[in-house]
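Asker: got a predicted structure here, sequence first:
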Amino acid sequence: WQGKFYEQTAGTSMGSPLSPVLADIFMEEFESSSLLTADLRPSLWLRYVDDTFVVWPHGPDTLQDFLQYLNKQHTSISFTMEQEQHGTIPFLDVKISRNPDGTLGHSVYRKPTHTDRYLHQRSFHHPSIKSSVNRTLVQRAFEVCDQDNLKRELQHIQTSLQRNGYKPNRIKISKPDQRVPYTQGPPTVSPSVTLPYIGPASHHLQRILRQAGVKVYHSSGNKLQGSLHTHKDKQDSSSKPGVYRIPCECGKVYIGETGRNLPTRLKEHRAHGRRGDFDKSAIVKHSHINDHKVDWDAAELIAPIQFWHPRRIREAIEIRKHNTVPQDIGFHLNDIWLPLLQTDGSPIP
């Protein structure tokens, strides 16, 4: 950020698929040890990821002491607390309330900043995407609300969808059918394709592909997100792994792949030349045999690719597309793909 690199000193990286698993394991251990040694314990402790619903039967005076006790158990864990107001409290997307008979009621919770703004009926999206808005809201109402709050929530959904341009006769507020049809034998996997939605032509193409047994899914076209630029500093492409190209003064090039950065790989090539290990670098061997000069400064990364197998495939493709020095052709490509790689009209060996 602004030319500076920051190191995360605790926890896993943001976005890592391992993060929620490790966090859950840590919290289970934290809860077991902390609740076991507490002087007073809640009668109910329910947690979803990092949100916890607690029933405290010991009065409000001792609740603050319990919060301070939890925050002293680990230096990296800090709890905040929200208490019920006027007999209600939100937990995730559920609003929990006390009923006069002592039971708990539950309804859909919306933040004060919620505007009931959903995908408008006149927006240029496939009809199935618009109908999913109706279906998702109704399904959540049936899953979250009790019988006393369900009718009120369904009425709210109907009013909100009408404000977003949906016609009353097209709004469905009945309980979605979640039954899965029973089939004998292994499930059949149908071919599918995702296409951009472009209006009536998409519907026509969908009917044709459906007759051929192909499922069609539609994606939206240009979005505002694609026009917005990130504020992060751009990383130099040469610092990434990928497929690279080294030119020679004779017009030929060397194509290679590396899991390290390009400067490191170039140093290895040049080191082979200084030590006389010409068989370890095709470009160095070509330069030595033909007394050619390698343009090391013009070497470039032509395809940043992180994983080894895709890199090997791309390397083989680029070798076929370029006029290369004598080198290993790399990953075997079926000859059926060669016409697609022939971009300049010259034959591909």
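Answerer: Arrived safely.

Asker: all contacts plus neighbour counts: C-alpha atoms, from now on.
Answerer: Will do.

Asker: could you pull out the helices for the stretch 151-300 of the chain?
Answerer: 200-211, 224-227, 262-275, 282-290 (DSSP state H, counting those that start in this stretch).

Asker: check which helices and strands the longest one sits against.
Answerer: Under the contact criterion of 3 or more CA pairs under 8 Å, 6 or more residues apart in numbering; DSSP states H and E, the helices and strands touching helix 262-275 comprise helix 282-290.

Asker: so whichever helix or strand comes after the helix it packs on versus helix 262-275, what angle?
Answerer: Following helix 282-290 in sequence order, the next helix or strand is strand 300-304 (DSSP states H and E). Orientation of strand 300-304 against helix 262-275 (axes from the mean of the first three to the mean of the last three CA atoms, to 10 degrees) gives an angle of 130 degrees.

Asker: same for strand 300-304, what does it pack against?
Answerer: Using 3+ CA pairs under 8 Å, 6+ apart, strand 300-304 sits against strand 242-247.

Asker: helices and strands around the strand it packs on, which ones?
Answerer: Looks like strand 242-247 contacts strand 253-258, strand 300-304, helix 308-321 (3+ CA pairs under 8 Å, 6+ apart).

Asker: could you redo these as a markdown table and give each row distance to Thr37 and mean neighbour count?
Answerer: Below are the helices and strands packed on strand 242-247 laid out as a markdown table (distance: least, CA to CA, whole Å; neighbours: other CA atoms under 10 Å):
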| stretch | distance to Thr37 | mean neighbour count |
| --- | --- | --- |
| strand 253-258 | 53 | 24 |
| strand 300-304 | 52 | 19 |
| helix 308-321 | 50 | 19 |
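
Asker: Leu44 is nearest to which of the helices of the stretch 151-300 of the chain?
Answerer: Among the helices of the stretch 151-300 of the chain, the nearest to Leu44 by CA to CA is helix 224-227 (42.4 Å).

Asker: adding another structure so you can compare the two:
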Amino acid sequence: MGSKISPILANIVMSVLLKYCIPLLPFQVPITYQYVDDLLLAIPEDRTATTLAVFNNYDPHIKFTAEEETENGVPFLDTKAIRCAGNIVKLDWYQKPTSSGRYIHYSSNHSWAMKTNLIKGMFRRIKKICHPDFLHNSEEKLLKIFENNGYPRMFLNRCLHSLTSDQVDEVPQIRTSTLVEPATHDKYVSLPLIPPLTGVLFSQTKDRIHTMSRSDVVYRIPCENCESVYVGQTSQCLKRRISIHKSDARLRPDRCALASHSSSLDHHFKFDEVEILCTNSNYNKRSFLEMCFINENENNINKKTDLKNLSVVYSYLLSLDRRPSRQT
């Protein structure tokens, strides 16, 4: 217990155990689910003792206990499999009776992003787990739990309704009485560290984020018809910001300097050649960096108001940096 390899070994042992024990049962098992060392089986009502005997005889060091169906349902992890008419199994959200229901409190000194993501993550999980027949009751139950943790109902409803359809895969969790085939999984291998060689072969271990998918950036867009450039900053995804620029250039020429330049001179910008100058998640720092880059680009088309907050001291230092150094 506690080792990183424990769940891997448990999965391997349980997979081998199932392949050995299931054929020994004197009846057909239409539904079999396994998660690490937890099993969900559909067996005849009077065959629980027989099933336990087969599984517990596999190895003297492995012993199972059984939780039988009550009120047409049985818990499995954080779900409850409920048997309905027509041999259909529907899933509901489940919490153990010992669950404290305590989450990050509304008045705790955590960031709003963490609190919001917690609420959205819990609602998103319920939407993925629950069958539509049980979804409303589960949502109300979760709302009550968060209210007990100090969250206002208005704030909770806003988080709930802000979940878009692309954030939640609302596929009804309906299972019929059919044997589930083992799922195929990706295979992974570990490679030894060879100091002179590993760093060369795996110099980039993370996938690069596409330019248009980055956010919290200061960017520069060149004009296609002249040498002018526009410098801007955004916290949004750059692709969305570029779309707004294109729309402003056509419909709202007074919106920004880029739109005004494009509309008044009938110039077009090379949006596909947008360059990210720097990245910073802090708005004030990002705005300061934007002013510095505007000041650095002498052929910029930005408005003078874009530089109004730049100190004359910084402006002077930046101008010195642009001067060619004297050769002695």
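Answerer: Here it is on my side, so go on. Bear in mind the structure is a predicted one, so any value in this text is a computation, not a measurement.

Asker: TM-score for the pair, please.
Answerer: Remark: TM-score between the superposed chains equals 0.49 [TM-score structural alignment, normalised by the length of structure 2]; 182 aligned residues with a CA RMSD of 3.0 Å.

Asker: what's the most buried one of the helices of the stretch 151-300 of structure 1?
Answerer: Most buried of the helices of the stretch 151-300 of structure 1, by mean neighbour count (mean count of other CA atoms under 10 Å): helix 282-290, with a mean of 18.

Asker: and the angle for that helix with strand 253-258?
Answerer: 150 degrees.

Asker: can you give me the strands for structure 2?
Answerer: According to DSSP state E, structure 2 carries its strands in the segments 32-35, 38-41, 73-76, 79-84, 88-93, 174-176, 217-222, 229-234, 275-279.

Asker: which one of the ones you listed lies closest to Ile145 of structure 2?
Answerer: Of all these, strand 88-93 comes closest under CA to CA, at 13.4 Å.

Asker: what about stretch 274-283 of structure 1, start to end distance?
Answerer: End-to-end span of stretch 274-283 of structure 1 (CA to CA, to the nearest Å): 13 Å.

Asker: got it, and stretch 141-155 of structure 2?
Answerer: OK, stretch 141-155 of structure 2 end separation, CA to CA: 16 Å.

Asker: ok so, going back, who wins for proximity to Glu29 of structure 1 among the helices and strands packed on strand 242-247 of structure 1?
Answerer: Going by CA to CA, the one of these nearest Glu29 of structure 1 is helix 308-321, 37.3 Å.

Asker: and the next helix or strand after the closest one, what's buried?
Answerer: Helices and strands here follow DSSP H and E; after helix 308-321 of structure 1, the next one along the chain is helix 338-341. Going by neighbour count (16 or more other CA atoms under 10 Å), the buried part of helix 338-341 of structure 1 is Leu338.

Asker: same for helix 338-341 of structure 1, what does it pack against?
Answerer: helix 308-321.

Asker: quick one on the thing from earlier: Serialize the helices and strands packed on strand 242-247 of structure 1 to CSV and add fields for distance to Leu154 of structure 1.
Answerer: CSV is the format used below for these (distance: least, CA to CA, whole Å):
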stretch, distance to Leu154 of structure 1
strand 253-258, 58
strand 300-304, 50
helix 308-321, 50
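
Asker: helices of the stretch 201-328 of structure 2, residue ranges please.
Answerer: Using DSSP H, counting those that start in this stretch, helices in the stretch 201-328 of structure 2 cover 238-251, 257-265, 283-296, 312-322.

Asker: which SS class is Phe53 of structure 1?
Answerer: strand (DSSP: H, G, I helix; E, B strand; the rest coil).

Asker: from Ile89 of structure 1, how far out is it?
Answerer: For Phe53 of structure 1, the distance to Ile89 of structure 1 - CA to CA - is 10 Å.

Asker: cool, and Val138 of structure 1?
Answerer: Val138 of structure 1 is 22 Å from Ile89 of structure 1, by CA to CA.

Asker: ok, those two, which is more surrounded?
Answerer: Neighbours per residue, other CA atoms under 10 Å: of Val138 of structure 1 and Ile89, the larger number sits with Val138, 22 against 17.

Asker: can you confirm the more buried one is in a strand?
Answerer: No. Using three-state DSSP, the secondary structure at Val138 of structure 1 is helix, not a strand.

Asker: do you know how far it is from Ser97 of structure 1?
Answerer: 21 Å.

Asker: thinking again about what came up before, now render the strands of structure 2 as JSON lines, adding mean neighbour count.
Answerer: Formatted as JSON lines, these follow (neighbours: other CA atoms under 10 Å):
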{"stretch": "strand 32-35", "mean neighbour count": "15"}
{"stretch": "strand 38-41", "mean neighbour count": "14"}
{"stretch": "strand 73-76", "mean neighbour count": "18"}
{"stretch": "strand 79-84", "mean neighbour count": "18"}
{"stretch": "strand 88-93", "mean neighbour count": "22"}
{"stretch": "strand 174-176", "mean neighbour count": "14"}
{"stretch": "strand 217-222", "mean neighbour count": "22"}
{"stretch": "strand 229-234", "mean neighbour count": "23"}
{"stretch": "strand 275-279", "mean neighbour count": "16"}
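
Asker: with distance to Arg241 of structure 2 added, can I get the ones you listed in a markdown table?
Answerer: As requested, the strands of structure 2 are exported to a markdown table (distance: least, CA to CA, whole Å):
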| stretch | distance to Arg241 of structure 2 |
| --- | --- |
| strand 32-35 | 43 |
| strand 38-41 | 48 |
| strand 73-76 | 45 |
| strand 79-84 | 41 |
| strand 88-93 | 39 |
| strand 174-176 | 41 |
| strand 217-222 | 10 |
| strand 229-234 | 7 |
| strand 275-279 | 13 |
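
Asker: so which of these comes closest to Val200 of structure 2?
Answerer: Using CA to CA, those put strand 275-279 closest to Val200 of structure 2, at 26.6 Å.

Asker: tell me the angle of the closest one relative to helix 283-296?
Answerer: Going by the same axes, to 10 degrees, strand 275-279 of structure 2 makes 140 degrees with helix 283-296.

Asker: which other helices and strands contact strand 275-279 of structure 2?
Answerer: Identification of packing neighbours for strand 275-279 of structure 2 by 3+ CA pairs under 8 Å, 6+ apart yields strand 217-222.

Asker: for the strand it packs on, packing partners?
Answerer: Partner elements for strand 217-222 of structure 2 (3+ CA pairs under 8 Å, 6+ apart): strand 229-234, strand 275-279, helix 283-296.

Asker: which of the helices of the stretch 151-300 of structure 1 sits closest to Arg312 of structure 1?
Answerer: helix 262-275 (15.7 Å).

Asker: report the inter-axis angle for that closest one versus strand 242-247.
Answerer: Using the same axes, to 10 degrees: helix 262-275 of structure 1 against strand 242-247 is 50 degrees.

Asker: correct me, but Pro247 of structure 1 touches His286?
Answerer: No. The criterion here is CA atoms under 8 Å, and Pro247 of structure 1 misses it with His286 at 11.3 Å.
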